[in-house]
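# one predicted model, sequence on top.
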Amino acid sequence: MAATSDSLGGCHDRAGGSPWWVQLGYPSFEAGPDHLPRPGQVVRHYRRLKRRPDGKRWTQADLARALGVTERYVNLMEHHDEGFDSFSRRRFLAEILAIPPVLLGLAELPGLGKQTTPLQAPAVISRPAIDVEQVARRLSALNRKGDLSTAGPELPLVEATLRELYEALPFARGDQPYVKRLLVGYHTLAGSVLRDEQQPQRALEHLNKAVGWANSLQQETLLAFALYRRMTALIEFGQVERALQDEQRVRRLLPRLPADLRVALLLRGALAQARTGEAQRQPGRVLALLDEAAAWLGEALAGSGDDRYHLPLSRERFQIDRAAVLLALNWPRDALDSLPTRQLSGMTRANVYAELLAAEAYARLGEYEQAAALGLEAIPVARTIRSQVNLDRARRLTERLAASPFGSAPEVARLRLLLNQPGRGRGRAL
């Protein structure tokens, strides 16, 4: 509950002289509005008590970096009490500077309420007959959008198209195999979007259906692709044993698969294996899978260019996926050496992923400042493309940095602020 002017003013009136904060043992700040101490003086006092990793006290420049504002703005805050009209900013300042909340008009730090905004129902496509060619073109366009950034905003359209396909299936006759292939494609797309948004139950429902339809068609390449997408989600959701079951199933298909799909599956298998305790002790099996994938990479890149499954295959993407495996083995220096030296053109989500892998590797090596800098670059982009999976990676990075000797640095406070901003996009500007 926030402190009110009545409750705090009463404390002052009963004493008759000293303000209530002096009576409670706090410094003799000048009185501000609403029977509270001047917030700028409070912030300046506690900012000077804050210590950086090198033992020096926080400067106005340090606080400016943490808040993402200019040093002049902090000067105005401290000397002219500007910028304290935001409740969330007061709460953040109280947290990072260890200010007793009551001094900023907060009796206690409020908890985060549960999200109550109802999900909007997806739009409905209503046409008397299905145009399978148009639906296929739509799937290709949505997959390209997902590869470059995110297809998240199009999820209602994806789910509406799935309903349309299911309604058309009994009447498709000779086109039934084609419609079933489209069902596999749309279910894998929906599952991948929901994986990126960290919705495990819904994602796996779609991916299980994709595997089921692919299995019914008895097309090994299509089945391997559906299993690849499901393995990716299972690994992300921490269900490594189930991912390994899919990996064993895929191993029987590998000799008959095209090179690009073979490389993708070998990399996923290596990542699943790397997440096991056995691999931490004996990484030979994981390294063998990486070597096998590398051996097929040249043929995969020299293929016909038939990207029917929209596999994110390039030499740079191979390096990113290899780095993820090495990091899972807790080999951070090798992971950094594996990462590409340049960003992938137009591949926003992959670039954010690579930045966060590098940040995690630097953090494990004790190079905390570099880790924080990469995290600060990645978070706004991940938020813009609504990539919850990457925001969660950034959150784990921030927790690691906060628990390190670098934990009191303003960069770590800034990371926490960026992660806690509400809504989509960049959040509220400070």
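Structure's in. What do you need? Owing to the predicted nature of the structure, the values given are computational and were not obtained by experimental measurement. Numbering: from 1, shown residues only.

# every contact and neighbour count from this point should use C-alpha atoms.
Fine.

# how about stretch 211-223: buried residues?
By neighbour count, with 16 or more other CA atoms under 10 Å as the criterion, the buried positions of stretch 211-223 are 211, 213-215, 220-223.

# list just the nearest of these to residue 416.
Compare each of the buried residues of stretch 211-223 with residue 416 using CA to CA and the shortest gap goes to residue 211, at 38.8 Å.

# isn't there a helix covering residue 424?
No: when the secondary structure is assigned by DSSP: H, G, I helix; E, B strand; the rest coil, residue 424 falls in coil instead of a helix.

# list the contacts of the residue found closest to residue 11 once you drop the neighbours it is linked to in the chain.
In this structure, residue 11 finds its nearest non-sequential neighbour in residue 20, 5.4 Å apart by CA to CA, 6 or more residues apart in numbering. For residue 20, the set of contacting residues under the criterion of CA atoms under 8 Å, 6 or more residues apart in numbering consists of 8-9, 11-12.

# below is structure B, check it against A:
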Amino acid sequence: MNSLYWGEGGRFGPFDEQEDGWPNAGQVMRYFREKSNLSAETFALLYSKELEKAGKQNKRGQVTATWILNMEKQNLIPLDMERRRIIARLLHIPPVLLGLATLEAVTIQSRKKKPMGTLQKVTIDLAKHQKSIRDALHIHRTSSAKNLMQDVERDIWTLKDIEAQVRGDLLYQIQELLLSNFLLATRIMKDQRNYPAAYRSANEAVRVARQTQDNDLIATALYTRGCIKAEWARRGTVFNGMFQLDTGKMKSAAKDFQGVLQLEQETSIHPQLAGFTRLQLSRALAMLKLGPRDAKVAQALTMVDDAADAIDADPVEDFYIRALITGTLTGLHAGGYHLGRSETLNAAGLPGQALAELNQVRQLRQGKTYSGDETRYQAWFDLLMSETYMNLGDYPEATARAKNALVTFHQIHSPRNMASIKDIQSRLALSSYGTSIDVKELNDMLQEWYKPE
């Protein structure tokens, strides 16, 4: 369905179109009244005073809040031009939006200058772009969206071209769609272990978010870029099949997470995003520890405890909006919290406590953790169990869990997670269990399915 924006470059809206071709005056009035932070009661008083000054008093008595609300809802804006001018002046409405100008429809590709006093009407199908993102996110959640990258890149170029031509409200909507596409591209490239490309997309997301001046979007973009840096730091460098930590990238990731928490202090961001950020920062600090007594360990454990307050806080039902303001497709439910906590505990050298967290996940009922169709998250659970048993020295169980996870990651074509299985297999090969048939079978599966770059 097409959305209608009005003014030069679609600066205002969206507003429906009246039968006479002008924007719905009631919607226009409500939009600008709310933008001015005026209640219906306050505006009724202001409007009444101005009508009295102009000798245009309401014959049915003083204007009331109910009258204002009905005027907006039922589009009963006075036809009298003087009254319209008073409304426009009080609410800082461009007169052209209330029909005090010439009407002209334009296409978004037109760059010709229009004469003063002309109201441009811009039609654009925003829903089509959002649906493409929604469909790709759903595919990514259950399998792999790598085959959609060309479509994502094409949408980005299309939206960039539109961005250069629009202003105001429509510009914000276009930038939100651009941001969503860059976040989507980041997810897809990360899953393919293309960390440089994922990082470039995350950087673009931060740039666009800052242009919107929307703190929720800025926080989400910073969080996403921090996650890319952190994963690149943990999984980007491989030696003899095993990951080597890049402390420089991990410190840079920590700065992005700290930037999100700074925004939380200065303004309002979604509590679940703040919770996820604390989980990520706690793991980063634990991985940067210089030893078991490093102060970073205590700081990480305190931070991961604090993140619990955000579980299911201010839930968002729409998963597209959820991705935009919480930084994740699932939100922070109890299952996600315990999995994140287990990662921090493993990084801090506390695998016994990490196993206790993972066992709690298995006991959670539906609605409190990942659903059965969230394939990659179910396999991620097995991967974390394998890592934990590996750290505990239970090599047979670590191998069995790694096999289970590998089958799923192969089916959904997730190289980043298969690389994690390869890391575990390489460490198992050096253990006392390294010559076992189980470890050999795991290696054979990797030889067949995983082709490192």
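Great, that's in hand. This structure is a prediction, so every number in the text was calculated from the model and none was measured.

# hang on, the earlier thing: out of the buried residues of stretch 211-223 of structure 1, which are inside helices?
Residues from those lying in helices, with DSSP state H as the criterion: 211, 213-215, 220-223.

# before we move on, the earlier item: export the contacts of residue 20 of structure 1 as TSV, with columns for neighbour count, distance to residue 397 of structure 1 and secondary structure.
As requested, these are arranged in TSV below (neighbours: other CA atoms under 10 Å; distance: CA to CA, whole Å; DSSP: H, G, I helix; E, B strand; the rest coil):
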residue	neighbour count	distance to residue 397 of structure 1	secondary structure
8	18	40	helix
9	16	43	helix
11	18	44	helix
12	18	45	helix
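
# looking at these, spot the one nearest residue 356 of structure 1.
residue 8 (45.8 Å).

# what's the spacing between that closest one and residue 256 of structure 1?
When distances are taken as CA to CA, to the nearest Å, residue 8 of structure 1 and residue 256 of structure 1 turn out to be 76 Å apart.

# same deal with residue 91 of structure 1?
Residue 91 of structure 1 sits 59 Å away from residue 256 of structure 1, taking CA to CA as the criterion.

# who has more neighbours out of these two?
Between residue 91 of structure 1 and residue 256, residue 91 has the larger neighbour count (other CA atoms under 10 Å), namely 19 against 10.

# doesn't the more buried one fall inside a helix?
Yes: residue state for residue 91 of structure 1 (three-state DSSP) corresponds to a helix.

# what does the top helix by length along structure 1 correspond to over in structure 2?
Ordering each helix of structure 1 by length in residues (DSSP H) puts helix 176-196 first. Aligned by TM-score structural alignment, helix 176-196 of structure 1 corresponds to residues 171-191 of structure 2.

# and the matching stretch, how far from structure 1 on average?
Taking mean CA distance after the TM-score superposition for structure 1, the mean distance separating stretch 171-191 of structure 2 from the aligned residues in structure 1 is 0.9 Å.

# tell me how far the residue nearest the centre of structure 2 lies from residue 229 of structure 2.
By CA atoms, centre = their mean, structure 2 has its centre lying nearest to residue 324, at 2.7 Å. Here the distance between residue 324 of structure 2 and residue 229 of structure 2 works out to 19 Å (CA to CA).

# same check on residue 198 of structure 2?
As judged by CA to CA, residue 198 of structure 2 and residue 229 of structure 2 stand 9 Å apart.

# counterpart of residue 437 of structure 2 over in structure 1?
Taking TM-score structural alignment, the alignment pairs residue 437 of structure 2 with residue 410 from structure 1.

# how about that match: what's its closest non-neighbour residue?
Using CA to CA, 6+ apart, the nearest residue to residue 410 of structure 1 is residue 66, at 4.5 Å.

# the one you found: how many residues sit nearby?
21.

# surely it and residue 376 touch.
No: under the criterion of CA atoms under 8 Å, residue 66 of structure 1 is not in contact with residue 376, lying 10.7 Å apart.
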